[in-house]
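Q: I'll drop the sequence and a predicted model, then ask my questions.
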Amino acid sequence: MIALQDRPTDQEAWIEQTFDCPAVRNGGILRTSAHAIKAGAGMDRFVAEVHRRGFRALENNGHVVVFCNRKSVAILRPKDVSAA
């Protein structure tokens, strides 16, 4: 029998399910919404998991994109536009 404290919380189950997909396993991209994250595990827990895995995440207009690898991320800009 599993003790109550040994069972994953709903938040932990959500994290496990979210990060258990081919995109994550293969170093691809995970896309979700900030609303889904807040409802599922909470933004702090989600960001902690992204960091624990060494991934990078970006948020824009309620959309969250996670780069599921340890490579650097660059924002692409035309050469004639200054960084603002």
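A: Received the coordinates, thanks.
Q: rest of the way, CA atoms for contacts and neighbours
A: Noted.
Q: can you name the residues in contact with stretch 31-49?
A: Asp10, Gln11, Glu12, Trp14, Ile15, Glu59, Gly62, His63, Val64, Val65, Val66 (C-alpha atoms under 8 Å, 6 or more residues apart in numbering).
Q: got another, please set it beside the one above:
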Amino acid sequence: MTNLVRPLSPEGWIRHLFASQAALEGGIVRRQVRDVERYYGRRAFLEEMKRRGFPVVENAGQFVVFCNNEPIRRLA
């Protein structure tokens, strides 16, 4: 018998993201852009990050979310 994984609702998906230890500690989380678009929607995701005051960068098919309000400095 195969165990089927129940897909998360958009609200469940974003709650799961912010329940991660990294997010709770003000760290960094990464998510594939395609997963964000599939489970939550790009626009809704970026609006939620803006609402929370969390900077987001996109690189190589990944969103990198800084789960804090600290400034980001590019050093190299």
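A: In hand now; what should we look at? Not measured: the values here are computed from a predicted model.
Q: so after superposing, what's the score?
A: The TM-score (TM-score structural alignment, normalised by the length of the second structure) is 0.82; 69 aligned residues with a C-alpha RMSD of 1.4 Å.
Q: from the contacts of stretch 31-49 of the first structure, which ones fall inside strands?
A: Those of the contacts of stretch 31-49 of the first structure mapping onto strands are Glu59, His63, Val64, Val65, Val66, per DSSP state E.
Q: could I get those residues as a markdown table with neighbour count and distance to Arg52 of the first structure?
A: Compiled in a markdown table, those are given as follows (neighbours: other C-alpha atoms under 10 Å; distance: C-alpha to C-alpha, whole Å):
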| residue | neighbour count | distance to Arg52 of the first structure |
| --- | --- | --- |
| Glu59 | 13 | 18 |
| His63 | 13 | 21 |
| Val64 | 18 | 17 |
| Val65 | 16 | 16 |
| Val66 | 19 | 13 |
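Q: show me where the second structure has strands.
A: 28-32, 56-59, 62-66.
Q: any chance of those in a markdown table, with distance to Phe18 of the second structure too?
A: Listed next are the strands of the second structure as a markdown table, based on distance: least, C-alpha to C-alpha, whole Å:
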| stretch | distance to Phe18 of the second structure |
| --- | --- |
| strand 28-32 | 9 |
| strand 56-59 | 14 |
| strand 62-66 | 11 |
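Q: Ala76 of the second structure is nearest to which of those strands?
A: Evaluated with C-alpha to C-alpha, the strands of the second structure place strand 56-59 nearest to Ala76 of the second structure, the distance being 15.2 Å.
Q: could you list the buried residues of that closest one?
A: Val56 (16 or more other C-alpha atoms under 10 Å).
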